[in-house]
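J.: here is my input; please provide its structure:
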Amino acid sequence: MSIGPKSRPLNVLIAGAGVAGQALAFWLARGGHRVVVAERFPELRAYGAQVDLRGQGIDAADAMGLLGEFKNNLVDEPGVAFVNANGKPRATIMANTSGKGRQTLTSEYEIMRGDLVRILNDATRDHVEYRFGVSVAGFDQDDSQMTARFSDGTSEGFDLLVGADGQSSRIRRAFLPDGLDPYWRTGIHMAYWFVPLIASDDPLSATQYPRTGRKRTRS
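T.: Okay, the predicted model is just below:
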């Protein structure tokens, strides 16, 4: 299947309604293409931990016209403090809010993943067809199109299939069954949980190293 520079608008299927899938859907729809996003969860997965928006990510958000919306949903984290066992700061690195130069450990644009995917969904749902509760179970392709087989038993032809279904992408494994393991095991284990802020909490992200080989962070 070939796609020339002056081809007709494409019929595109994106597997995964996360940050990458929705961002791509935004640009494809803006370019006049028909876009279907298949998400195996029954609704938008608007949750997750903090995301640092940096460098090209900031430029991309600005080009999408969404930077103002991102700014309205930023996490209040002015910097990061390294504290001792008593919570006393031993070193502090503040965010670079000058608009110039590189970001520090704390980005000027810190946003929760849930807010980020909601913003992208709000910007695309009137121009993109979202199908929740359905996944790409398999596909076949020839010189004219790709035919996707969905988990609900239906099938449909598309010009292009994009796997934006995460690190354990089923689409990637189907295309590259002998590809590299997507996980690089380092022996490091991390756990995240959410604790509501109270009035006396310092907005700085606090990091403590209780002992060699361990680290505790509060954001």
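
J.: CA atoms for contacts and neighbours, from now on please.
T.: Will do.

J.: which SS state does the residue located most distally from the centre of the chain fall under?
T.: Farthest-out residue of the chain from its mean C-alpha position, per CA atoms, centre = their mean: Asn86, at 35.2 Å. Assigned by DSSP: H, G, I helix; E, B strand; the rest coil, the conformation of Asn86 is coil.

J.: and it, how close does it get to Gly79?
T.: In this view, Asn86 and Gly79 are 19 Å apart by CA to CA, to the nearest Å.

J.: next: Arg172.
T.: 37 Å.

J.: out of these two, which sits in the busier spot?
T.: Gly79 (20 against 17; other CA atoms under 10 Å).

J.: show me which residues of stretch 93-103 are buried.
T.: For stretch 93-103, burial by neighbour count (16 or more other CA atoms under 10 Å) applies to 94-96, 103.

J.: can you show me the helices along the protein?
T.: 19-30, 55-63, 67-71, 113-124, 170-175 (DSSP state H).

J.: chain neighbours aside, what residue packs nearest to Leu44?
T.: Ala17 (7.1 Å; CA to CA, 6 or more residues apart in numbering).

J.: run through the residues that contact that neighbour.
T.: Contact analysis of Ala17 by CA atoms under 8 Å, 6 or more residues apart in numbering lists 37-39, 44-45, 164-165.

J.: would you do the same for the sequence below? I want to compare the two.
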Amino acid sequence: MTLRILVTGASIAGPAAAYWLDRTGHDVTVLERTPEPRTGGQNIDVRGLARDVLERMDLLDAVRRAGTGEVGLRFVDEDGGTVSEFPAHAGGDGGDGPTAELEILRGDLAEILRDACGDGVTWWYGDHVVDLDDSGSAVTVTLAGGATHEFDVVVVAEGPRSRTRDLVMTGDRTPVLDRLGMYSAWLTVPRTDADDRWWRWLNVPGSRSVHLRPDNTGSTRAMLNVMTDETGLADLDPHDLRAELRERFADVGWETPRILAALDDADDLYVDDLTQVRCPTWSHGRVVLLGDAAWCITPIGGFGTSLALIGAYVLAAQLQRSSSPDEAFAAYESWLRPLVEESQDLPPGAPRVANPRSRAGVALFRTGTRLAASGPVRAVTSRLGSGSGSGSDEQRTLPELDAS
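T.: Just a heads-up that it's a prediction; the model follows:
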């Protein structure tokens, strides 16, 4: 089949799908809501079979060169003292513990993927889908700007709250949005002499945590986490959001005052109500879901970027070897869903266990990390934070794909 394919979303899953769909002979257009490529984003990683995907794209070295330089995870106390640490290559796991071998900023990986697509892919920015009409033989796509276009297949590679997905996944196909009860706020802060190449993590009572992680641009990436049953925090306007974060973290020590002081100047502040997406099916007619729109793992699962890369490859491979989109979509879902479901199956108590409410709970958690970091049990616990699916996928083999 040679198909006219629209991919909506240009973060990770979208460009990766565009790369493979173009290489397998399709006419590919990528549509992105923002007026230009997204360059921001926090630390993400690539693990397991996703490394094989990058190697088949001849991008493994490029991703490694663009890495953040993170050397491992260090839990700290309110004075910045080390509680426990997990070096990147501890436990003989090839760097797939809390810090993976391939740590990179989201914007950098997206740029590498976009550049790899070359001239064979068409990019549309500053517009989005408002209607999809699937006739059975083609999909008529109406954009917010008023234009209509016809495609053979639409790949929805958007975020967990995808509006394009919700145009077609209705009734018994409606996805379940499973809130984890945790908000994460990400921002970039100026680097200081106190910063090093470790991912530093402070837990404090009130189910709160503060994180600082290195980047490769001369700054530092910060994250503030809080668990709460409240809803709507991510929808606050920028002024109220900054005030809310200051209030919730005002009593926290270590580097927290520095992070709060940087809020007003941070033009990349982003807050997310962490939510897993569970879709009864990933396709309907000639529309198929990919990445977070289909199966958001959340950063707690730790394998979302890798699944986006794996899913993009598997989708293209199944389209190449199938006689119809329906057949391809069914094979794609059959191959990938077990890995997705395992990755969404978070460890017992997560994320609550890593975000204790009380001082006693924080003390117990710190004791647990010290035990986990000790030599006798490090090999067993080295996958803390690495994602449920990153080990099991090593038992699988990617389907063959003939790329031109």
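
J.: superposed, what's their TM-score?
T.: Scored against TM-score structural alignment, normalised by the length of structure 1, the superposed chains reach a TM-score of 0.90; 211 aligned residues with a CA RMSD of 1.8 Å.

J.: ok so, going back, any chance of the helices of structure 1 in CSV, plus distance to Tyr192 of structure 1?
T.: Shown next, in CSV, are the helices of structure 1 (distance: least, CA to CA, whole Å):
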stretch, distance to Tyr192 of structure 1
helix 19-30, 20
helix 55-63, 24
helix 67-71, 23
helix 113-124, 14
helix 170-175, 25
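
J.: can you say which of the ones you listed is nearest to Gly157 of structure 1?
T.: Closest to Gly157 of structure 1 of the helices of structure 1, according to CA to CA: helix 170-175, at 16.0 Å.

J.: quick check: that closest one aligns to which part of structure 2?
T.: Using TM-score structural alignment, helix 170-175 of structure 1 corresponds to residues 163-168 of structure 2.

J.: and that stretch, how far from structure 1 on average?
T.: Mean deviation of stretch 163-168 of structure 2 relative to structure 1 after superposition (mean CA distance after the TM-score superposition for structure 1): 1.3 Å.

J.: run through who's touching that stretch.
T.: Contact with stretch 163-168 of structure 2 is made by 129-132, 156, 174, 284, 287, 289, 293, as judged by CA under 8 Å, 6+ apart.

J.: what is the nearest of those to Pro190 of structure 2?
T.: Using CA to CA, the contacts of stretch 163-168 of structure 2 come closest to Pro190 of structure 2 at Ala293, 32.7 Å.

J.: in structure 2, what residue corresponds to the residue nearest to Leu44 of structure 1?
T.: Using TM-score structural alignment, Ala17 of structure 1 lines up with Ala10 in structure 2.

J.: ok, now which ones touch Asp115 of structure 1?
T.: Asp115 of structure 1 touches 46-47, 73, counting by CA under 8 Å, 6+ apart.

J.: JSON lines please, covering the residues you listed and showing neighbour count.
T.: Below are the contacts of Asp115 of structure 1 laid out as JSON lines (neighbours: other CA atoms under 10 Å):
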{"residue": "Ala46", "neighbour count": "16"}
{"residue": "Tyr47", "neighbour count": "13"}
{"residue": "Asn73", "neighbour count": "15"}
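
J.: can you list these in JSON lines and add distance to Ala206 of structure 1?
T.: Putting the contacts of Asp115 of structure 1 into JSON lines (distance: CA to CA, whole Å) gives the following:
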{"residue": "Ala46", "distance to Ala206 of structure 1": "25"}
{"residue": "Tyr47", "distance to Ala206 of structure 1": "22"}
{"residue": "Asn73", "distance to Ala206 of structure 1": "21"}
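
J.: among these, which lie within strands?
T.: Assigned to strands by DSSP state E, none of the contacts of Asp115 of structure 1 qualify.

J.: and which of those residues is nearest to Thr186 of structure 1?
T.: Using CA to CA, Tyr47 comes nearest to Thr186 of structure 1 of those, at 25.8 Å.
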